[in-house]
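Visitor: Quick one: sequence and predicted model below, then my questions.
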Amino acid sequence: WITLKRNINNIKYLPSMVDISFKNRYVYVDVGARSYGSSIGSWFRKQYPKQNKTFHVYAIEADKHFHKQYELKKKTVTLLPYAAWVRNESLSFEINRDPGQEEVNELKDKGRGMGRIQPVKSRQGEFTGEVDEIQGFDFAEWLKNTVTERDFVVMKMDVEGTEFDLIPRLFETGAICLIDEIFLECHYNRWQRCCPGQRSTKYEKNYGQCLKLFTSLRKSGVLVHQWW
């Protein structure tokens, strides 16, 4: 996020390069939205060029800790209080707060650990963080039932590693063709600040696999940016 803010003026957004006025509707889908101010209010509302068009905003956020504040925004934001997934099923939603972080309040997400999902049946071992059982939904099918190729669709995806499940599913179903511009954070086993020489065990993928994911999107004609 710090890197993004430093380079915010250098980003080439699609509406800053082409005319989008011929589109039927204008839609922004925030997958892994967290709080309203996390990216919808602080970035999309303020920074994304809209060519004077009104965008309908969908916030997909499974963490119930952030749901209450969206009640204040329900006229402009549609909250989907579920987890974007590859099928409709119950999931384990795990939140691991870093040591020393304070509990989040209702309107701020500072200190709130990031949530990860996995099927209930596959969850193994003990987990020291917060665990809830939530409902996952087939994101690709939802997208196909919500927008059409005549709409202009922007998506931000920050889903703590689940992008390696969701992106292939979008290709498999053809739903990827409905998205005009993507802002994607890819999660990998990066070096840890706390422990020099050690990589995080939170994610299984490596940076090379993230590059392949971005490359596959761009080779398919999808305008994708790296999100931080």
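Guide: Thanks, I have it.

Visitor: okay, CA-based contacts and neighbour counts for the rest of this
Guide: OK.

Visitor: The nearest residue to C210 once chain neighbours are set aside in helix, strand or coil?
Guide: The shortest distance from C210 to any residue other than its chain neighbours is 5.8 Å, reached at C186 (CA to CA, 6 or more residues apart in numbering). Of the three states, C186 takes coil under DSSP: H, G, I helix; E, B strand; the rest coil.

Visitor: okay, pairing it with this:
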Amino acid sequence: MRKVFIDCGVREGDAIAAFLGDKEVGGGEYYNRLLPREDAHEFSFIGFESPDFKFKEETKKRFTHVPFELKEQLVWIFDGAVEFDTDGESYDCRLLEVSRTGDAEPWRHPNPLSEIKLLPCIDLAAFVMNNFNPDDYLILKLDIEGAEYDVLQRIIETKAISWLNELYAEYHWWGRAELRPQLEDDIKKIEGLYYRNDWP
């Protein structure tokens, strides 16, 4: 059995640092949401982040002391490429498709220097089922700026949700937020899954 922490929206890696015991990072917000554990040293780590993130080399260097792989792909519902509105560094970077509410037109990144780039994306549900076994211990953290609704819907529909042991999600008010009540109902039905819907 492998133990793996999958961090979607890893950025500088603060969630992983908290998982490894840093109680101060993020003002303690991350550490306080994670389950207390004594086996963190037994985990390997996979971080997904945009390939244009300006500080990805720093993220890699931060975790040279643990098994860590940075995947330069956007987490989404299919393998391929998707439009990403980005300045390469701020928290306002997001998939253009989810940068809206309802049927409104997508709004743009507030930085006037941002660009819409066609960047590689991955079907997260397929990634889980193609790379792990149901008896592995998998932790998933989702902080993907409005794409969480579509990604969680696909994880549930494909049954990949049943492969997870812990799920930490941040929900945003944009994207397909109308899906949240049903998604949360479905998630809470998964036996043995530790779930937090308040990732900061």
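Guide: Structure received. Please read these numbers as outputs of a predicted model, since none were measured by experiment.

Visitor: And the TM-score between them?
Guide: Once superposed, the chains reach a TM-score of 0.74 (TM-score structural alignment, normalised by the length of the second structure), with 171 aligned residues with a CA RMSD of 2.5 Å.

Visitor: To which residue of the second structure is the residue nearest to C210 of the first structure aligned?
Guide: In the second structure, C186 of the first structure lines up with Y171, judged by TM-score structural alignment.

Visitor: Just the strands from the first structure, written as ranges.
Guide: 26-31, 56-60, 77-80, 83-85, 89-95, 115-119, 130-138, 152-157, 181-184, 223-226 (DSSP state E).

Visitor: Sort out which residues of the longest one are buried, please.
Guide: By neighbour count on 16 or more other CA atoms under 10 Å, the buried set for strand 130-138 of the first structure is 134-138.

Visitor: How many residues are close by G32 of the first structure?
Guide: Number of residues near G32 of the first structure (other CA atoms under 10 Å) recorded here: 23.

Visitor: May I have the residues that are in contact with it?
Guide: G32 of the first structure makes contact with 59-62, 157-159 under the criterion CA atoms under 8 Å, 6 or more residues apart in numbering.

Visitor: who wins for most neighbours among those?
Guide: Ranking these using other CA under 10 Å puts A62 first, with 27 neighbours.

Visitor: How about the contacts made by that one?
Guide: With contact taken as CA under 8 Å, 6+ apart, A62 of the first structure is in contact with 32, 80-83, 93, 134.

Visitor: go with 10 Å
Guide: By CA atoms under 10 Å, 6 or more residues apart in numbering, the contact list for A62 of the first structure reads 31-34, 79-84, 93, 115-117, 132-136.

Visitor: Once you drop chain neighbours, what's closest to it?
Guide: Distance criterion CA to CA, 6+ apart; nearest residue to A62 of the first structure, sequence neighbours excluded, is Y82 at 4.4 Å.

Visitor: Tell me the residue in the second structure aligned with that neighbour.
Guide: Using TM-score structural alignment as the criterion, Y82 of the first structure maps onto Q73 of the second structure.

Visitor: thought its match was touching K56?
Guide: No - look at Q73 of the second structure against K56 with CA atoms under 10 Å: they stay out of range, at 12.0 Å.

Visitor: overlap in contacts of the two?
Guide: Joint contacts of Q73 of the second structure and K56 (CA under 10 Å, 6+ apart) are 49-50.

Visitor: which residues touch the longest helix seen in the first structure?
Guide: When the first structure is parsed with DSSP state H, its longest helix is helix 207-219. With contact meaning CA under 10 Å, 6+ apart, helix 207-219 of the first structure is reached by 163-164, 167-168, 171, 176, 182, 184-190, 221-226.

Visitor: hmm, 6 Å instead?
Guide: Outside helix 207-219 of the first structure, the residues that touch it by CA atoms under 6 Å, 6 or more residues apart in numbering are 186, 188.

Visitor: Flag every buried residue along it.
Guide: For helix 207-219 of the first structure, by 16+ other CA under 10 Å, it's 210, 213-214, 217.
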